[in-house]
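Undergrad: the sequence and its predicted three-dimensional model are supplied below.
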Amino acid sequence: MKQDLHPKYYNDAVVKCACGNTFTTGSTNPELKVDVCSQCHPFYTGKQKVLDTGGRIEKFMKKYNMKNEGK
């Protein structure tokens, strides 16, 4: 077998989120930077936002001749 085939594994790799939350996990990288974690993800926080950028919802409703009853 080849020697040194597998990458180095770090048991205490630090994960840094864009929201400022940090935690440790195991990884082949010593530091990981993520955009969303369980502390700021809308699914886990229950603070889901519906973003209508550029009126896409209204455009869809108009295209298919539907009424927007959700508002």
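TA: Noted; the coordinates are in hand. Numbers count the residues shown, from 1 in each chain.

Undergrad: only C-alpha atoms from now on, for both contacts and neighbour counts.
TA: OK.

Undergrad: report the buried residues of whichever strand in the chain runs longest.
TA: Criterion DSSP state E: the longest strand present in the chain is strand 10-17. Within strand 10-17, the residues that qualify as buried are 13, 14, 15, 16, 17, counting by 16 or more other C-alpha atoms under 10 Å.

Undergrad: just the closest of the residues you listed to residue 51, please.
TA: Ranked by distance to residue 51 (C-alpha to C-alpha), the buried residues of strand 10-17 are led by residue 17 at 22.1 Å.

Undergrad: another one to put next to it:
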Amino acid sequence: MQKEIHPQDYRLVAFKDMSNEEVFITKSTANSKETIDVDGTEYPLIKLEISRTSHPFYTGQTKLIDTAGRIDKFKNKYKKFKK
């Protein structure tokens, strides 16, 4: 293993899943300008769109997200082929 290529400034960081507001704390070197107070202690905050608490693979639940009506466009386009 090469020496002196790995970061040395590991610290506790709060990661917040924005889809379900779940917060978990782990060691990281990620930088952040935002902070969050968890149980009276202030941690740097990293916001996530999806994490283990909201990802369908881990939760076993599927979530349908209709972005810009894509599903409706698809259904309308192929409606004539439906029997």
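TA: That came in fine, so what should we check first? It should be emphasised that the depicted structure is a prediction, and the values quoted were computed from it without experimental measurement.

Undergrad: just to revisit the earlier point, how about a markdown table for the buried residues of strand 10-17 of the first structure, with distance to residue 42 of the first structure added?
TA: Supplementary listing: the buried residues of strand 10-17 of the first structure in a markdown table, determined by distance: C-alpha to C-alpha, whole Å:
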| residue | distance to residue 42 of the first structure |
| --- | --- |
| 13 | 25 |
| 14 | 22 |
| 15 | 19 |
| 16 | 18 |
| 17 | 14 |
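
Undergrad: what's the match for residue 41 of the first structure in the second structure?
TA: The equivalent of residue 41 of the first structure in the second structure is residue 55 (alignment by TM-score structural alignment).

Undergrad: so which residues of the second structure form strands?
TA: So, for the second structure - with DSSP E - the strands run 11-17, 22-28, 35-38, 41-48.

Undergrad: how far does the longest strand of the first structure sit from its chain's centre?
TA: 17 Å (C-alpha atoms, centre = their mean, to the nearest Å).

Undergrad: quick one: it to the second structure mean distance?
TA: Here the mean offset of strand 10-17 of the first structure against the second structure after fitting is 1.6 Å, by mean C-alpha distance after the TM-score superposition for the first structure.
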